[in-house]
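Student: Next input, structure requested:
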Amino acid sequence: MDALPPIIDSVAGNGGNNLVIDTGSATLIAEKATQVGIGAPRGIAVGPEGSVYFSTPDNAVRRLDRDGVLYRFAGRAGGEGFAGDGELAIQALLYRPQRLAVGPDGSVYIADQLNNRLRKVRPDGVIESIDVQLNQPYDVAVGKDGAIYTVERYTVGLSGSLRSRLLRIDTDNTVTLIASPPSGSYLNAVAVGHDGSIYTSYWDNGTQIRRIDPTGTISTTQFVPNIFLPNVGIKASVIATDMEIDAEGRIYTLDGNCHRIWRIDPDGSVFLLAGNRAEKCQGGSFTGDGGPAAAATLSQPSAIALTPNDELLIADAGSGRVRRISTAAPGLALGDILLPSADGAEVYIFNADGKHLRTLDALTGALLYEFSYTSYGSTRLLTQIVDGDGNVTTLERNDKGTLVAFVSPYGIRTAFNIDDNGYLSSLSNPVGETVTFTYTEDGLLTGLVDPKQNAYTFGYDDVGRLLWDENPRGGVQELAKSISGENDSYTVTRTSAVGRVTNYSVQQTSPGEEKHFVNTFPNGTQSSAIDGRSGNQHSVLLPGGTEVNWLEVPDPRFGMQAPLVRQQRVSTPSGLQSVTNFQRTVTLADPNDPLSLTARSETMTVNGQIYSSVYDTGTKQMIATSPEGREIISELDEMGRVVRLEVVGLAPTTVTYDEWGRLAQVVEGTGETARVTTIAYRADGYVDTITDPLQRVVRFGYDAAGRIISQVMPDARVIGFAYDANGNLQSVIPPGRPAHDFTFTPVDQLAGYVPPDVGIGDTATAYAYDLDGALTQINRPDGQQVLFNYDDS
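Tutor: This is a model prediction of the structure:
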């Protein structure tokens, strides 16, 4: 599995229609809601404590608690009509209950369609009618102020033309008409946003979603039939037969006709959460439970509801189930994907379009980076990166979205030039030192010229594979690929500038079998690696004969996305062995949330010697214990940085950071004997001064590219530094002394050292290299030469 995407499963119903006929006063239906038939659920709503309410075709409303137990809630299943106001809701009669809503006080509202009423079940379980005459109410929503919004859907005339109205019913039962579409258009749903905005969806040669904000301003989003959706990659009709709005203003829409669920972000991006991905509507089906929601199919979904944990519940009428789409971790939007780093230290959050949204610290859950995007036409491009301390890196773009520059949090600007084909043609640092690039028409890099005008060139074969590259000294390395066998076995041969040959082979005896990787070096020695069929057993044979074998196992939080090395065995040709075993256990507040870590314990055993580490999120302490029992206690801050380090029995070290997250102070020890080192910064973000425990201050100066050009010592002596255009250190100027100069080859290897003139003649040292970059000669100031010779390997 490549990521942790939203998962779909069922929380009620087994697909059967063997509905229970309600009798008596008993409320329990089933201890496990997924083991009984519930028919075709119609409406669905969620209470603030997580209880789920859904209406069924047998004129009843059921309640599902957080433990998966199913109860009667309202209506006598199997009966129909109007009765029971002022009594317990389970004794009442309903007549085709449709959509549901939960009010701010926990009351449940029922669109009792054929009774032409809105029914309300109070928290004490008693049912009553809203004292307003309606015409077949179909949908209902309730605002935080207690106002009720309902969509009526009814037919008129002999032709049975569908008409609809949206009404607001205030707490004093005053009715206000909000919308009444003309014939041929009709309302589908109503929802109330977290900010009090009213959302409606209706059909008028395409879906229109209208938002009326708290000031009364109306905005409309129009989705024409078969619109091309770049985030989905298909043309499709976005139809909203039901809607839900989350706290961030994202709109979740249900298309009951095409068996799909969409997510519409505030920036207008559209993502397909679940359902068929074909351009044309297809018949619904029930597939995908237990797997990624994006790969699942739905069957005549009739309504959706968001839980307090931002899970999306679906009344999947055709499958006879209530289904749930849940994220990989709290705080993610439905459709977002969680992906850990290979070592499990960080977690990356992507949206359904593959855009990187956030990076989190896997240990503390802290936000490390957040990425923002801006729309340029139909494309959204990265424009800002904010780290966990609030430092902002800006990507400047022109009005077409072309990248112009990077601007650091402290205003330092690196400029970019993009050619007409959209490829990077040059970049310049603040000093104006520029690297230029050239390409083929297909975008393959053919040339690079560094700031000193040294040129690198590249050549390719007809399918775009690199064949050779030449550096500014004329050194050329060549690459060639040969296919061997019929099972994707191949060898890549690299020939260096002086003719040394290295072969890199990948061998596989048959598809699905283990792969052997063999590197043959110019001296004839080899290193090899074996990748097992299971993907978790690995072996490497080093050129000297040492063999390393290791076994990878799933991480307890992230599985094989961040595998652990459970055992590593190193065997030398002489028979010596080193065996390391590693084990990690975690405690999660929520077993389904890999970021709900409360504790982590790690044990490493090296040839019988045990090293252990325990981390507790409550104290933010990590305690490492050596085989001899010595303890090192590390305390972390919210960002996962060490703020206190103590070897038990020795003086502690404390570390503080400034408001931008930079190291500001290190204190070794406590009290009067504490040793304090302080770091101060310039406005451009570079270190300005370092003050040691004796209050001696060292100050630094920089050029515009951030390179140190001066170091002022505590006694005011100044050391100077200079650089060439490629950033190589060109000279060091001691305090009050002449410069020590350095020269470099066109490929930035040290070519010469020229000390200050002391009146004894030439005191320079020169260095020479072959075309592979190996040192061949040193010419010393005394006239002596040191020569280096290499064999053919």
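Student: from here on, contacts and neighbour counts on C-alpha atoms
Tutor: OK.
Student: quick one: the strands in the stretch 551-700 of the chain?
Tutor: 559-571, 577-588, 597-606, 609-616, 621-625, 631-636, 642-647, 653-657, 663-668, 675-681, 687-691, 697-702 (DSSP state E, counting those that start in this stretch).
Student: in the second one, what's buried?
Tutor: Pointing back at strand 577-588 there. Neighbour counts over strand 577-588 (16 or more other CA atoms under 10 Å) mark 579-584, 586-588 as buried.
Student: ok, so of these, who is nearest I169?
Tutor: L588 (45.0 Å; CA to CA).
Student: Assess the claim that that closest one and L597 are in contact.
Tutor: Yes: using CA atoms under 8 Å, L588 is in contact with L597, at 4.6 Å.
Student: how about L177, what does it touch?
Tutor: 165-168 (CA atoms under 8 Å, 6 or more residues apart in numbering).
Student: Kindly recompute the last result at 10 Å.
Tutor: 149, 165-169 (CA atoms under 10 Å, 6 or more residues apart in numbering).
Student: Which of those residues ranks first by neighbour count?
Tutor: Highest neighbour count within these, by other CA atoms under 10 Å: Y149, with 25 neighbours.
Student: before we move on, which element is that one in?
Tutor: In this assignment (DSSP states H and E), Y149 forms part of strand 148-156.
Student: can you tell me how far Y199 sits from T520?
Tutor: Distance of Y199 to T520, computed by CA to CA, to the nearest Å: 67 Å.
Student: which of these two has more neighbours?
Tutor: With neighbours defined as other CA under 10 Å, Y199 and T520 compare such that Y199 has more, 23 against 17.
Student: Who are the contact partners of the nearest residue to the more buried one once chain neighbours are set aside?
Tutor: In space, and not counting its chain neighbours, Y199 is closest to R211: 4.6 Å by CA to CA, 6 or more residues apart in numbering. Counting by CA under 10 Å, 6+ apart, R211 touches 190-193, 197-201, 217-221.
Student: Now do D145 against E128, distance only.
Tutor: From D145 over to E128 the distance is 19 Å, taken as CA to CA.
Student: With A111 instead?
Tutor: On the measure of CA to CA, A111 and E128 end up 12 Å apart.
Student: In terms of neighbours, single out the busier of these two.
Tutor: Shown here are A111 and E128; by other CA under 10 Å, A111 has more neighbours (30 against 20).
Student: Report the inter-axis angle for the strand or helix carrying the more buried one versus strand 148-156.
Tutor: In the assignment (DSSP H and E), A111 maps to strand 108-112. Interaxial angle, strand 108-112 versus strand 148-156 (axes from the mean of the first three to the mean of the last three CA atoms, to 10 degrees): 10 degrees.
Student: and this one, so I can compare the two:
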Amino acid sequence: MKYRWATFTVVFGALLGLAAAPAMAAPEEAISVGGTPVRVAIAADGTAYLGNYGQGGGVFVVPAGAARASRTISTGGHPATGLALGPDSTLYVATSDDAGQNVVGVVPAGGMGMARTIPVPAGRHSLAAGPDGTLYVANPEGNTVSVIAPNGTAVDRTVKVGAGPAEVTVTKDGTAFVSNQIAGTVSVIPAGADTVSKTVEFVSDTGTSQAPHGIAAGPDGTVYVAVIKSSDIAVIKPGASDVADRIYVEGGPQDVAIAPDGTLYVTSLLTQKLSVIRPEASDVSGSLPTEGGPAHLAVAPDGSVIVISPGSSPGGGAVSRFSAAALAAASHDSTAATPAESGAPTAAAQANEAAAQPSPGSWNALPAVVAGGATAAVVAVVALILVNGRRRKAGLAAGASQAG
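Tutor: Alright, predicted model coming up:
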């Protein structure tokens, strides 16, 4: 019993401290948009496209360097749940039509609306476009990925992947990598293939998923995976079937993006930070506070980074732009955190594990984000208190292996 109350005291005290702490510093620049932004894609000319999951749907268009949207691309009043830009600047939007059918809308470069739609399976989808224009659509409800050929009008083929596909990235040679959050795997789909060629596992010693989520491919074909429950970025080298390295990032990293020079940017929901990892570095070089719980992000051609914090209520989200100069300054500031020297999980790490545990019916592309960072933290604390007694002995050993 004394261990339960000790854990309760530490975690509850930490929450009280967060509530009493002054507000975090303002982001480098706020971008004013309405609705509930959940996705971002940035074109080669620096134009940012922000998918609105809120009322009215649509995609906000923010010119390079602008502080507000110049126009909105209509999605027929339906929420936008996924975005991708093709190599010819065609914008793809995951949404639904008036009949309730899930579709991918096709917006030609510079277009004011969807020129056509492509039916896809039910669910909320993340999208990724390959270098030849092939589009990959993650289907978390069916544990598949739909592949649409360049300029296609229908799904060309469907590839079976692991449970809960959350995000997709495509390397320069056309290989697609899919993070399966519930299964705890990353599926590898070669260009033109209709089956997975290999699977990289992200499972703890106790057999539970470490919740791989955000995923990005570097210029050299190296793939980086944000692993929520082990609080790290996993590094998969070209052609490899296993993880080559792990870079610790505190607070359950949600998403990762990579700049042309190989710099990694990582959002962490619980710590509300944007972390910077320099090319070839083995730890975080520095970090900046974000406006609320950050989720998806994208790197602009000028080196700036746009971060979305969806918020916990309609219209309560925030979009922030961090300049290249601010990011460079942060990366020279040694603020990197390291795991506890004892190797045992901290209360925050255990709480993060409880919050990150996906369920078959959840929207794995946005775990606990739309519900709000504060709510997720409280739920995690309650879950921690309930299970702490039964897992005190076994949990320390298992948690230590997950935090490694």
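Student: so what number do they get for TM-score?
Tutor: With the length set by TM-score structural alignment, normalised by the length of the second structure, the two chains reach a TM-score of 0.54; 270 aligned residues with a CA RMSD of 4.1 Å.
Student: residues shared between the contacts of A111 and E128 of the first structure?
Tutor: What both A111 of the first structure and E128 touch, as defined by CA under 10 Å, 6+ apart, is the set 118-120.
Student: In JSON lines: these, plus neighbour count, secondary structure and distance to D616 of the first structure.
Tutor: Compiled in JSON lines, those are given as follows (neighbours: other CA atoms under 10 Å; DSSP: H, G, I helix; E, B strand; the rest coil; distance: CA to CA, whole Å):
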{"residue": "L118", "neighbour count": "26", "secondary structure": "strand", "distance to D616 of the first structure": "51"}
{"residue": "R119", "neighbour count": "24", "secondary structure": "strand", "distance to D616 of the first structure": "50"}
{"residue": "K120", "neighbour count": "25", "secondary structure": "strand", "distance to D616 of the first structure": "47"}
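Student: which of these lies closest to V655 of the first structure?
Tutor: The closest of the shared contacts of A111 and E128 of the first structure, once distances to V655 of the first structure are taken by CA to CA, is K120, at 58.7 Å.
Student: Need the nearest residue in space to the closest one, chain neighbours excluded.
Tutor: Once flanking residues are discounted, K120 of the first structure sits nearest to Y109: 4.5 Å by CA to CA, 6+ apart.
Student: Under the alignment, what does that neighbour map to in the second structure?
Tutor: Using TM-score structural alignment, the equivalent of Y109 of the first structure in the second structure is Y136.
Student: just to revisit the earlier point, after superposition, how close is the strand holding A111 of the first structure to the second structure?
Tutor: In the superposition against the second structure, strand 108-112 of the first structure averages 1.5 Å from its aligned positions (mean CA distance after the TM-score superposition for the first structure).
Student: Quick one: list the elements packing against that strand.
Tutor: Contacts of strand 108-112 of the first structure with other secondary structure elements, assessed using 3 or more CA pairs under 10 Å, 6 or more residues apart in numbering; DSSP states H and E, are made with strand 44-46, strand 52-56, strand 70-74, strand 97-102, strand 117-121, strand 127-129, strand 137-142, strand 148-156.
Student: Any chance of those strands in a markdown table with distance to S180 of the first structure as columns?
Tutor: Output for these, formatted as a markdown table (distance: least, CA to CA, whole Å):
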| stretch | distance to S180 of the first structure |
| --- | --- |
| strand 44-46 | 25 |
| strand 52-56 | 26 |
| strand 70-74 | 31 |
| strand 97-102 | 19 |
| strand 117-121 | 19 |
| strand 127-129 | 24 |
| strand 137-142 | 14 |
| strand 148-156 | 10 |
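Student: Go through those and name the closest to I261 of the first structure.
Tutor: strand 44-46 (15.1 Å).
Student: and the closest one, how far from the second structure on average?
Tutor: Relative to the second structure, strand 44-46 of the first structure is 3.3 Å off (mean CA distance after the TM-score superposition for the first structure).
Student: Can you give the contact residues for that strand?
Tutor: Strand 44-46 of the first structure has contacts (CA under 10 Å, 6+ apart) with 51-56, 61-64, 98-102, 106, 108-110, 141, 302-308, 312-315, 322.
Student: Indicate which one of the helices and strands packed on strand 108-112 of the first structure is closest to K32 of the first structure.
Tutor: strand 70-74 (6.8 Å).
Student: Show me what that closest one is packed up against.
Tutor: Using 3+ CA pairs under 10 Å, 6+ apart as the contact criterion, the elements in contact with strand 70-74 of the first structure are strand 28-30, strand 52-56, strand 60-64, strand 108-112, strand 117-121.
Student: again, only using 6 Å
Tutor: If you count contacts as 3 or more CA pairs under 6 Å, 6 or more residues apart in numbering; DSSP states H and E, strand 70-74 of the first structure packs onto strand 28-30, strand 60-64.
Student: okay, those strands, which one's buried deepest?
Tutor: strand 60-64 (a mean of 26; mean count of other CA atoms under 10 Å).
Student: Can you name every helix or strand that that strand contacts?
Tutor: So strand 60-64 of the first structure, by 3+ CA pairs under 6 Å, 6+ apart, packs with strand 52-56, strand 70-74.
Student: next one: the helix ranked longest in the second structure to chain centre, how far?
Tutor: If you go by DSSP state H, the second structure has its longest helix at helix 373-402. Computed by CA atoms, centre = their mean, to the nearest Å, the separation of helix 373-402 of the second structure from the middle of its chain amounts to 22 Å.
Student: Remind me what that helix packs against, helices and strands.
Tutor: helix 347-356.
Student: In the first structure, which residues correspond to the helix it packs on?
Tutor: Using TM-score structural alignment, helix 347-356 of the second structure pairs with nothing in the first structure.
Student: I appreciate the help and will end here.
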